[in-house]
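Participant: Any chance you could fold what I've pasted below:
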Amino acid sequence: MLHPGGLLAVDNALSHAAEVAPLAGRLDAEPGMHTVTVPVGTGVLLAFRS
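Facilitator: Take a look at the predicted model:
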C-alpha cells in the first residue's frame, strides 16, 4: 500500500469509525505498517510504513 517511509492520513476516523474499520484492519495486517488514531476533532488515522 505504501512505500517505506510513506505516510497515510485518514480524516474522520472516529466520526466514521465503521467505514474506516476495514481499512484500519488491512493496514494493521500489513508487515512493517504502524498505525495510530489521533483523537483530535473527528479523529485522524495515521499509518506509516517503516
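Participant: contacts and neighbour counts: CA atoms only from here.
Facilitator: Fine.
Participant: Just the strands from this structure, written as ranges.
Facilitator: Assigned by DSSP state E, the chain shows strands spanning 7-11, 33-38, 44-49.
Participant: In TSV, list those strands along with distance to residue 24 and mean neighbour count.
Facilitator: Shown next, in TSV, are those (distance: least, CA to CA, whole Å; neighbours: other CA atoms under 10 Å):
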stretch	distance to residue 24	mean neighbour count
strand 7-11	10	15
strand 33-38	8	16
strand 44-49	8	18
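Participant: one more, for comparison:
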Amino acid sequence: MFAKLYRPGIHILSGLLFVNYRLRVASVVRDYGLNEREQAPEGSKSHEVE
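Facilitator: Model prediction:
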C-alpha cells in the first residue's frame, strides 16, 4: 500500500524540485592547498607561505 502512494508522490515532488537544474561531470586536474603544494603550478610555488 505504501509503495503505491509513495512512487507518485516522489514523481510529483521531483518534478517540482528539478524544474531547472544543471549537472556537471568533471575531473580534477590539480589538487593543492595552502600547505600541500606538490601539484601547484610552478609560478605559484614561489609565493609559498611557511
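Participant: Superposing both, give me the TM-score.
Facilitator: Aligned and superposed, the two chains score 0.26 in TM-score terms (TM-score structural alignment, normalised by the length of structure 1); 20 aligned residues with a CA RMSD of 2.7 Å.
Participant: Adding distance to residue 26 of structure 1, write the strands of structure 1 out as JSON lines.
Facilitator: Output for the strands of structure 1, formatted as JSON lines (distance: least, CA to CA, whole Å):
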{"stretch": "strand 7-11", "distance to residue 26 of structure 1": "13"}
{"stretch": "strand 33-38", "distance to residue 26 of structure 1": "10"}
{"stretch": "strand 44-49", "distance to residue 26 of structure 1": "11"}
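Participant: Minimum distance to residue 21 of structure 1: which of these has it?
Facilitator: Closest to residue 21 of structure 1 of those is strand 44-49 (CA to CA; 10.3 Å).
Participant: Show me what the closest one packs onto, helices and strands only.
Facilitator: strand 7-11, strand 33-38 (3 or more CA pairs under 8 Å, 6 or more residues apart in numbering; DSSP states H and E).
Participant: Adding distance to residue 45 of structure 1, write those strands out as TSV.
Facilitator: Formatted as TSV, these follow (distance: least, CA to CA, whole Å):
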stretch	distance to residue 45 of structure 1
strand 7-11	5
strand 33-38	4
